[in-house]
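Q: Just to be clear, the model below is a prediction. Sequence and coordinates:
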Amino acid sequence: MESLQQKEHQPIPVDLIIEILSRLTSTPIARFRCLSKLWDSILRSQDFTDTFLARSLARPQLLFACGNDDGNLFFFSSPQKSSSIAAANYHMNFPCARFDNVRHVNGLVCFKDNAFALKIFNPSTGQCLTLPEIKTHGRWMRTFLGCDAIEKQVKVLTITGEHEGNAISDQHQVLTLETDKMSWRTIHCGIPHFPISGGVCINGVLYYIATEDSMIVCFDVRSEKYTFIRARGAVDLTTNLINYRGKLASLGFYGNDEAGKSFYIWVLQDPESQVWLKFDYRFPIETWSEGRKDESYSVGVTGKSEILFFPDYVSDPFYVFYYNLERKTIRRSEIRGMRKFKGVGVRVPVRVRIGYFRFSGISV
């Protein structure tokens, strides 16, 4: 029979540690990694990552990036609640060369610093990783992030070209975020093109719009193969690609009228036959404050069948709007704590899964 002293010195089961720590926020977890090699190993494990991400879905947040005239990128997060007021929490800032080329997937953000080096930022852990140098002769570069949920991998796709005015891409490279040594791989693309939109990743496929004849480019993150969709009438230079209930969709605005602000969504029903269906929506002009009906808005998508509308520039007060596609209702939430950035451009409103990813085990 074991003595009482022996029982007292029995180690805590790893499963119990994972269960307890998965209920915490990311800030104390980042500190616990420094307690010992054992705890560091547990908190870097895939079992903990999966458990923590599953719990984090119950506490989603919005991530905002603000770029000022000095070439800096400031990150804030705000709870995604049904309340009319939410506080913005500041994370950190970085030098940023191209504010319009900030990309995100699953809470990770990719951007270029003023030295034109690509960086990956994890707001949950505060880690920022500089990627290996891209060897290219191109004069322009577009960057995208894609996620393969099956293999649990995040990949960075870069597209470069010599002459931006000719809208021709001539080099495509991919890098997998992982704990081993990372390197860029050159891949083949059958149709030279010039990306004109940010990307959206749905079920392991990264989509973005290209200039050539209303073309949507489809990049399979796992196989690293390209396919293409012709979408005449469904996309143009002003539309936004979104995830519409698990399907690729394109959202655009009709403009404002006396009754309210109208928008439309083209939904790709069948990728094989490339069949699209169109839906029209409207939300009342009185929803937002007087004098703002002519503001330009960008869009995002939450995890509750809601479309998120937000101004292209920080205002005071700063409102975001949630449109419920099922109920056709809209609610407004004031984001406080960003007043000093009034008039500054804002990007990357994304539902953040507060957690770790395979690459986040890297010490940076």
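A: Received the coordinates, thanks.

Q: from here on, contacts and neighbour counts on C-alpha atoms
A: OK.

Q: Now Asn256: closest residue in space that isn't a chain neighbour?
A: Of all residues not flanking Asn256 in the chain, Ser262 sits nearest, at 6.6 Å (Cα to Cα, 6 or more residues apart in numbering).

Q: now Pro95
A: For Pro95, ignoring the flanking residues on the chain, the nearest one in space by Cα to Cα, 6+ apart is Asn72 at 4.4 Å.

Q: repeat for Lys119
A: Thr130 (4.5 Å).

Q: Report the next helix or strand after the longest helix along the chain in sequence order.
A: Secondary structure of the chain per DSSP state H: the longest helix is helix 46-56. Downstream of helix 46-56, the first helix or strand assigned by DSSP states H and E is strand 61-67.

Q: so how far is that next one off the chain centroid?
A: Using Cα atoms, centre = their mean, to the nearest Å, the mean C-alpha position of strand 61-67 is found 10 Å from that of the whole chain.

Q: Tell me, how many residues neighbour Thr211?
A: If you count neighbours by other Cα atoms under 10 Å, Thr211 ends up with 16.

Q: so how far is Asn166 from the nearest residue to it once chain neighbours are set aside?
A: In space, and not counting its chain neighbours, Thr211 is closest to Phe194: 5.9 Å by Cα to Cα, 6+ apart. Distance from Phe194 to Asn166, counting by Cα to Cα, to the nearest Å: 8 Å.

Q: Looking at those two, which is more packed in?
A: For Phe194 and Asn166, the more surrounded residue by other Cα under 10 Å is Phe194, and the numbers stand at 22 against 10.

Q: wait, is Tyr356 part of a strand?
A: No - the assignment for Tyr356 (DSSP: H, G, I helix; E, B strand; the rest coil) gives coil, which keeps it out of a strand.

Q: What about it, how many residues nearby?
A: Using other Cα under 10 Å, Tyr356 is surrounded by 26 other residues.

Q: Which residues are in contact with Ser169?
A: In this structure, Ser169 makes contact with 159-162, 192-194, judged by Cα atoms under 8 Å, 6 or more residues apart in numbering.

Q: put this beside the first:
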Amino acid sequence: MITRSQKKKLENVTVVRNRFVQIPIDLVIDIFGRLPVKSLSGFLLVSKLWETTIRNGDFFTSRVLVAFIDIDRQRQLQDWYLFSPSSSSTSFVSCGTFPLPNPEREYNAHYVNGLISLGYGKEHQFITNPSTGKTINLPSVKVRAIVNEQEKLLIHGHGNRPKSTQHQVHTLGAKQKPWRMIECNIPHRCLSDGHVYINGVVYYVAYTSADLSQLSLMRFDLKSEKLDLLTSLSPDIGARHRHDSITLINYQGKVALPAKTSTYTYEVWIMDQDAETRVWSKKIFSIERCEDLIQLSLHITGTTHTGEFILAPRHYCEGFHVIHYNPDTNSFRNIKVEVNEDYEFKRRCTRAIVFSDYVENVRLL
């Protein structure tokens, strides 16, 4: 039974909401483009039109996101300081604190659609939204991506565990059963790093074969929830990455594995996963022209939507630079990440992670 005062309040809310809806959509988009993401999140409930406009996010531009990871051994924490550099300035985005049993460990982080997953094991898995500064804790989350406007999480055996056929899927925010078993008839052991999301499919590297000696590229289709082996890595690629961490990147819509072969040179193995024949091609390039940056020990961390390779150090240093290399024009763009003296992590050996093509996400975790 609705009282008279409650009815009056509902009518007032409806009137205010209708006034918002009458604002021209072009003006709404212009206003949205000037507001921080934290403010946009609060407008999702105003109207269906506003929600659709915000989630469409055409006014969000992609950029590089840099995470500097400070370790608090006494409290068993990792503090993540997130910055977004541009050619003119560096903006502080947010800071996240993660309780982890061994904070000195280099926990693997994966980025998709404005969200970052971090952690290891059954009880220390996190999803964080850098734009809003919000974090939630999840069990055994390994890979995440988006399909049909839903965030999905895939968990599986990894690390030093035996090969596994047990895999589960969880849709973030779903009301149905939280974890669902999926079928996979290919026993394998997933590497703790080396994942990339491209057009609705998650690709990752795993050990396969009876003795787990073969490095293979696996794929998980988020729409069909089908998990299978796409192709094996060639002996040349396997030998190069056998004793080094594996990074998978999206190179112009194709799966690619980059590697540093010398002080100056890099190679990138590229495969068209949609072609009938699975063939790896190789690109080689040199940064010898950037002699003033060679001492930074740069590694390929990803690509931009325009096809530039992103190179950056793996630890913080004075004069931290992010390099954009264009293989088509053989040209470089150099962005320096400016961090003021107030941050204590500058005085320690601090791990750095660079996420390419970061786009703000209004999702409320």
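A: Perfect, I can see it now. Quick caveat: nothing in here was measured; it's all calculated off a predicted structure.

Q: TM-score of the superposed pair?
A: TM-score for the superposed chains, counting by TM-score structural alignment, normalised by the length of the first structure: 0.78, backed by 325 aligned residues with a Cα RMSD of 3.1 Å.

Q: Centroid-nearest residue for the first structure?
A: Nearest residue to the geometric centre of the first structure (Cα atoms, centre = their mean): His104, 3.0 Å.

Q: What's it aligned with over in the second structure?
A: Mapped onto the second structure by TM-score structural alignment, His104 of the first structure lines up with Tyr111.

Q: quick revisit: can you put the contacts of Ser169 of the first structure in a markdown table and add secondary structure and distance to Pro79 of the first structure?
A: Listed next are those as a markdown table, based on DSSP: H, G, I helix; E, B strand; the rest coil; distance: Cα to Cα, whole Å:
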| residue | secondary structure | distance to Pro79 of the first structure |
| --- | --- | --- |
| Ile159 | strand | 34 |
| Thr160 | strand | 36 |
| Gly161 | strand | 39 |
| Glu162 | coil | 42 |
| Pro192 | coil | 41 |
| His193 | coil | 38 |
| Phe194 | coil | 36 |
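
Q: Check which helix or strand Ile335 of the first structure maps to.
A: Using DSSP H and E, the element containing Ile335 of the first structure is strand 329-336.

Q: What's the average distance for that strand when superposed on the second structure?
A: Comparison of strand 329-336 of the first structure with the second structure after fitting gives an average deviation of 1.5 Å (mean Cα distance after the TM-score superposition for the first structure).

Q: hang on, the earlier thing: give the contact list for the equivalent of the residue nearest to Thr211 of the first structure over in the second structure.
A: Alignment note (TM-score structural alignment): Phe194 of the first structure maps to Arg189 of the second structure. Applying Cα under 8 Å, 6+ apart to Arg189 of the second structure gives the contacts 157-159, 161-164, 206-208, 212.

Q: And stretch 179-189 of the first structure, what's buried?
A: In terms of neighbour count (16 or more other Cα atoms under 10 Å), stretch 179-189 of the first structure has its buried residues at 184, 189.

Q: So for it, first residue to last residue, what's the gap.
A: For stretch 179-189 of the first structure, the first-to-last residue distance is 27 Å (Cα to Cα).

Q: now stretch 117-132 of the second structure
A: With Cα to Cα applied, stretch 117-132 of the second structure spans 15 Å between its terminal residues.

Q: Then stretch 81-101 of the second structure?
A: 19 Å.

Q: Of the contacts of Arg189 of the second structure, which is the most crowded?
A: Counting neighbours by other Cα under 10 Å, Ala206 leads the contacts of Arg189 of the second structure with 25 neighbours.

Q: Map that residue across to the first structure for me.
A: By TM-score structural alignment, Ala206 of the second structure lines up with Ala210 in the first structure.

Q: which residues does its match contact?
A: Counting by Cα under 8 Å, 6+ apart, Ala210 of the first structure has contacts 193-197, 216-217.

Q: Next: Tyr207 of the second structure.
A: Counting by Cα under 8 Å, 6+ apart, Tyr207 of the second structure has contacts 188-191, 213-216.

Q: Same question for Ile54 of the second structure.
A: Ile54 of the second structure touches 32, 40, 44, 362, counting by Cα under 8 Å, 6+ apart.

Q: Which of these are conserved in the first structure?
A: For the contacts of Ile54 of the second structure, the aligned pairs still in contact in the first structure (both residues aligned by TM-score structural alignment, their matches' Cα atoms under 8 Å) are Val362.

Q: Pick the one among the contacts of Ile54 of the second structure closest to Phe20 of the second structure.
A: Set against Phe20 of the second structure, the nearest of those by Cα to Cα is Leu44 (12.2 Å).

Q: Please look at the residue nearest to the centre of the first structure and Lys119 and confirm they touch.
A: No - assessed by Cα atoms under 8 Å, His104 of the first structure is found out of contact with Lys119, at 11.5 Å.

Q: on that earlier part again, which residue sits closest to the match of His104 of the first structure in space, ignoring its chain neighbours?
A: That would be Ser117: by Cα to Cα, 6+ apart, it lies 6.5 Å from Tyr111 of the second structure.

Q: cool, Val64 of the second structure as well?
A: Val64 of the second structure's closest residue in space is Ser356 (Cα to Cα, 6+ apart), at 4.7 Å.

Q: tell me, how many neighbours does the residue mapped onto the one you found from the first structure end up with?
A: The equivalent of Ser356 of the second structure in the first structure is Val350 (alignment by TM-score structural alignment). Val350 of the first structure: 24 surrounding residues under other Cα under 10 Å.

Q: show me the contacts for Val350 of the first structure.
A: Applying Cα under 8 Å, 6+ apart to Val350 of the first structure gives the contacts 61-64, 104, 107, 300-302.

Q: go on, Tyr90 of the first structure?
A: Residues near Tyr90 of the first structure by Cα under 8 Å, 6+ apart: 74-77.

Q: Could you rerun that using 10 Å?
A: Contacts for Tyr90 of the first structure (Cα atoms under 10 Å, 6 or more residues apart in numbering) come out as 64, 74-78, 123, 337-338.
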